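S.K.: can you look at this prediction? I've put the sequence above it.
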Amino acid sequence: MTHSMKSSRKKRILMGIFILLTVSLFIPTPYYIFQPGSVEELSSKVAVENANPSSEGKLYLTTVLSMRASNIYYLAYGLLAPHAAVERSTSVKGDMTDKEYNRWLEYLMNSSQKNAIIAGLQAAGEDVVIHAKGVVVQTVNDKSRAKGILEAGDIIHSVDDVPVRNSSDLLSYLKGKNAGDIVTVAFQRDGKKKSGDIELIPLVHSETKAGLGIVLSDHTEMETSRNVKIQAGDIGGPSAGFMFSLEVYKQLQKEDITKGYNIAGTGTIDQNGRVGQIGGIREKIAAVDQADIDIFFCPRDIAPGDTNEKEVLEEAGKYGYDVKIVPVETLEEAIQFLEKLPPKQ
């Protein structure tokens, strides 16, 4: 083989490698990368009418930075970077489209804020009136005939012109129906009214013989004794709910419940003040370690599948994080802990 032929072959190989590397930049992978996000102070995000917002210490929410592994290089980074986790997109958002997933995250955050306001005000002895206003679609079963008609985040207001205020109303109406029956569902999506005819499918382990084949939760609105505004910015999902509720409660107390400490935390919240499990707890405690936080509230493990308490304690022990970890089951439990806490020296 002549020198010129060898040189030409080498150039073709290098060109092939270059093309392969360039093309690989544009091939998305089916993964998400999760990393430690920000630790954000809450008093600037929560405004309670006629409140007592001043305190020596502060409350903080914690976030996880999530990004799509849009090519193999991002994926490699996610696999190698410290405190990063990689998950398949199906385990993150199921079979939702990106638009559905973003709408669902927005709904979860709005619902979480509403629950936080209700729980925080009630813990402070304030009056709150809750009105049932329909049911919200969480997921649509693969076998459901509602596929392509209903999406995550849709709010159902009536079925066959019968008002649906809560999930009990929907179940009561469907009890007399059979698989194959067609019902007209009126719902709201992104502020717009829509409707669709949906064939019912057979259900097992259900109060009804037939149903829409969706997972749903109650959608409510509230009347409160005073105005509360939460400005979450671009934070999505429900995991800041517990800390929002604690901030609402804090601003209604005459005494400083922080006792001078910097206190962060995470967890969902329901209207009764119960704290629920969240994703990304390992990334959140890593973010807390870098932010001069004294105390970190996390959801207590109660149900068999709960792992938040276990994971956060494992992570703190593994890396020697200097923060007091306090697992809680309810907002009230967190308040009681703070009441017994000696002032920071």
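M.R.: Good, I have the coordinates.
S.K.: switch to C-alpha atoms for all contacts and neighbour counts from now on
M.R.: OK.
S.K.: I'd like to know which elements the helix or strand containing residue 186 is packed against.
M.R.: Element membership of residue 186 [criterion: DSSP states H and E] is strand 182-189. When contacts are defined as 3 or more C-alpha pairs under 8 Å, 6 or more residues apart in numbering; DSSP states H and E, strand 182-189 packs onto strand 155-159, strand 192-199.
S.K.: and the last one, what does it pack against?
M.R.: Under the contact criterion of 3+ C-alpha pairs under 8 Å, 6+ apart, strand 192-199 touches strand 182-189.
S.K.: still on that earlier bit, turn the helices and strands packed on strand 182-189 into TSV, columns for mean neighbour count and distance to residue 116.
M.R.: Formatted as TSV, the helices and strands packed on strand 182-189 follow (neighbours: other C-alpha atoms under 10 Å; distance: least, C-alpha to C-alpha, whole Å):
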stretch	mean neighbour count	distance to residue 116
strand 155-159	24	20
strand 192-199	15	26
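S.K.: want to compare, so here's the second one:
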Amino acid sequence: MIKKRWIFLIIVILFLQFYQLPYYYSQPGGAKVLDEVISVDGGFTEEEGSFMLTTVQMGKANLFFYGWAHLSPYRMIYPEEQLRFEGETDDEYQHRQLMAMTGSQEIAKIVAYEAAGMEVEYEHKGVLVTTLIEGMPAYDVLKIGDHIIAVNGKEVLTAEQLIDQLQGMDESITVDLTVIREGQEQIIEVGFSAFPKEMNAPPGRVGIGVSAPVTDREVTFHPEVTIDTSQIGGPSAGLMFSLEIYNQLVSEDITKGYQVAGTGTINEEGIVGRIGGAGQKVVAADKAGADYFFAPNEGGASDSNFIEAKKAAEDIGTDMQIIAIDTFDEAIAFLQSLPEKS
């Protein structure tokens, strides 16, 4: 009888461990010191403090994690459809996150090099189509691997430019996309439609059905810079990447001896954008002993990442200061205003 009970208990434990639910689970991750993963050839290496990216640990939820998530405000559960596109596998989702991290690194390099007055060379190839949304107009006329180089004859060099060109449309409109496919240039007419409900798009918003377009270009930096972040995905470390790279390009140590953590996307204009899991990243930064945490201010929005981070800092009782950041230049100005840490 005892053996049967043990066998039953083992079966229950294995079921709780390995039965995956249609949810993702997340919790505070860690803080990675960036001078250990970023290296500018011949760059400044005498940092007294450090810049740190903060992470959220995420994976598929089993029954154990689903229950555990309800015991802490810093453990979260997300339905699959909130994170993954329809028909997208877990491996494809992870690949998309890694692609976003790669794009984030490139933009961070551009922002830092231009701010430091260093040389950046570009060879543009267009906007790469990586994902098409089934049931939307582009699904039947575009192909994965196409490069979009113009909208209605107006050149587009980046994914941001493509998105800007396609905004403000309605379902009665069509546009002509100039596309490079297998080395041949062609013009493809495409219309607009509402997004599938599971994508939770704002009411009335329409699109052609190209998801996660990628700016495809070769960018050369002088001096060379390398970033090794292994399997960390997503674009949320853009701000912190740019600060670490900039610090290695200039002769002064802008850390001033402080441990500076933070989060936030960044675009080529140096504008810092919203991310997910700000509160969880505050917990991670506090555990790592950070003095300051940079959080996207989003122009002072009432529900900004800064507000979320501030509430989390108060909740856990940390001495770490939360700093509202809208731009790369604001972050630099704040650091320059600090006295040297004694």
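M.R.: Perfect, thanks for sending it. As the structure is a prediction and not an experimental result, all values here were calculated from the model.
S.K.: that older thread, figure out which of the helices and strands packed on strand 182-189 of structure 1 is closest to residue 228 of structure 1.
M.R.: Comparison of those against residue 228 of structure 1 by C-alpha to C-alpha identifies strand 155-159 as nearest, at 23.7 Å.
S.K.: number of nearby residues for residue 262 of structure 1?
M.R.: Using other C-alpha atoms under 10 Å, residue 262 of structure 1 is surrounded by 19 other residues.
S.K.: got the contact list for the alignment partner in structure 2 of it?
M.R.: Counting by TM-score structural alignment, residue 262 of structure 1 lines up with residue 259 in structure 2. Neighbouring residues of residue 259 of structure 2 by C-alpha atoms under 8 Å, 6 or more residues apart in numbering: 49-52, 289-292.
S.K.: cool, now which of these survive the switch to structure 1?
M.R.: Contacts conserved in structure 1 for the contacts of residue 259 of structure 2, using both residues aligned by TM-score structural alignment, their matches' C-alpha atoms under 8 Å: 49-52, 289-292.
S.K.: of the residues you listed, buried ones?
M.R.: Neighbour-count burial within those applies to 49-52, 290-292; the criterion is 16 or more other C-alpha atoms under 10 Å.
S.K.: from those, pick the one nearest residue 110 of structure 2.
M.R.: Of those, the one sitting nearest to residue 110 of structure 2 (C-alpha to C-alpha) turns out to be residue 51, at 17.9 Å.
S.K.: for the aligned partner of the closest one in structure 1, pull up the helix or strand it's in.
M.R.: Alignment note (TM-score structural alignment): residue 51 of structure 2 maps to residue 59 of structure 1. If you go by DSSP H and E, residue 59 of structure 1 is part of strand 58-68.
S.K.: one more: residue 331 of structure 2?
M.R.: Per DSSP H and E: helix 328-337 holds residue 331 of structure 2.
S.K.: which residue ranges of structure 1 form helices?
M.R.: Per DSSP state H, structure 1 carries helices over the ranges 3-24, 72-80, 89-93, 98-123, 167-174, 241-251, 281-289, 308-319, 331-340.
S.K.: so which of those helices is the most packed in?
M.R.: Most buried of these by mean neighbour count (mean count of other C-alpha atoms under 10 Å) is helix 241-251; its value is a mean of 28.
S.K.: which stretch of structure 2 is that one matched to in the alignment?
M.R.: Residue span in structure 2 matched to helix 241-251 of structure 1, by TM-score structural alignment: 238-248.
S.K.: cool, and stretch 308-321 of structure 1?
M.R.: By TM-score structural alignment, stretch 308-321 of structure 1 lines up with residues 305-318 in structure 2.
S.K.: which residues outside that stretch are in contact with it?
M.R.: 274-275, 278-280, 282-283, 286, 295-298, 320, 322-325.
S.K.: cutoff 7 Å now
M.R.: With contacts defined as C-alpha atoms under 7 Å, 6 or more residues apart in numbering, stretch 305-318 of structure 2 is touched by 274, 278-279, 282, 286, 295-297, 322, 324.
S.K.: equivalent analysis for stretch 19-39 of structure 1, please.
M.R.: Under C-alpha under 7 Å, 6+ apart, the answer for stretch 19-39 of structure 1 is 60-72, 78, 83-89, 283-284, 286-288, 291.
S.K.: touching, residue 52 of structure 2 and residue 36? I think so.
M.R.: No - at 9.9 Å, residue 52 of structure 2 does not count as touching residue 36 under the criterion of C-alpha atoms under 7 Å.
S.K.: show the end-to-end separation of stretch 219-238 of structure 1, please.
M.R.: Taking C-alpha to C-alpha, to the nearest Å, stretch 219-238 of structure 1 runs 15 Å from one end to the other.
S.K.: equivalent analysis for stretch 246-260 of structure 2, please.
M.R.: Using C-alpha to C-alpha, the two ends of stretch 246-260 of structure 2 sit 14 Å apart.
S.K.: tell me the angle the strand holding residue 186 of structure 1 makes with strand 155-159.
M.R.: Angle, strand 182-189 of structure 1 to strand 155-159, by axes from the mean of the first three to the mean of the last three C-alpha atoms, to 10 degrees: 150 degrees.
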